[in-house]
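*Asks:* Provided below for reference: sequence and predicted model.
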Amino acid sequence: MNNTESASFRAGEAKGQTQEKGNQLLSKAGDAAQSAKEGLQEAGSQAKAKAQGAADAVRDAVNSK
């Protein structure tokens, strides 16, 4: 293998490694986004349940008078 072929091979190898690293980072970012989405959905569900509980308590207090 001459110098040109060797340099071309190394460049191709580096490109492949860079693409793989990019794919790994994108995958991790996607996983983090999904986790954040699920956490926000859970927080929203909890807030909704608390609001419903508060509304029920107010309704019960008004109806008991």
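*Replies:* Structure's in. What do you need?
*Asks:* from here on, just use CA atoms for contacts and neighbour counts.
*Replies:* Fine.
*Asks:* tell me where this structure has strands.
*Replies:* For the chain, strands defined by DSSP state E do not occur.
*Asks:* okay, now the one to match up with it:
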Amino acid sequence: MSSAQQNFNQGQAKAQTEASYQAAKDSASAAADRAKAAYNTEGQAREENKDEAAGFLQQTGEQVKTMAQGAVDTVKHSLGMDKN
């Protein structure tokens, strides 16, 4: 094989290797972008769930407080200690 043919073949092999490397790099980058988007979506969902849970706990706390105050008032009334 001639030197020119060898150089041509080596150049072709190098170009194919670089193209394969670039394709793999692009594919990995695209996969990373998809993973990042999925993580961000999951993060938003976690924040929404956290906000909902906080609201639920706040509402439940208020209900418990109201019920406890009602129980205290009932006991005071039963014992004749109420101010009414």
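*Replies:* Yep, it's here. Because the structure is predicted, anything quoted here is derived from the model rather than measured.
*Asks:* now what about the TM-score between them?
*Replies:* Scored by TM-score structural alignment, normalised by the length of structure 1, the superposition of the two chains gives a TM-score of 0.92; 64 aligned residues with a Cα RMSD of 1.1 Å.
*Asks:* count the neighbours of Asn7 of structure 2 for me.
*Replies:* For Asn7 of structure 2, the neighbour count with other Cα atoms under 10 Å is 11.
*Asks:* now Phe9 of structure 1
*Replies:* Using other Cα under 10 Å: Phe9 of structure 1 sits among 13 other residues.
*Asks:* state the distance from it to Glu20 of structure 1.
*Replies:* Distance of Phe9 of structure 1 to Glu20 of structure 1, computed by Cα to Cα, to the nearest Å: 17 Å.
*Asks:* equivalent analysis for Glu42 of structure 1, please.
*Replies:* In terms of Cα to Cα, Glu42 of structure 1 sits 33 Å off from Glu20 of structure 1.
*Asks:* and what of Lys65 of structure 1?
*Replies:* 68 Å.
*Asks:* between the two, which one's more packed in?
*Replies:* The residue with more neighbours, out of Lys65 of structure 1 and Glu20, is Glu20; 12 against 5, by other Cα under 10 Å.
*Asks:* and the gap between Gly43 of structure 2 and Val64 of structure 2?
*Replies:* As judged by Cα to Cα, Gly43 of structure 2 and Val64 of structure 2 stand 31 Å apart.
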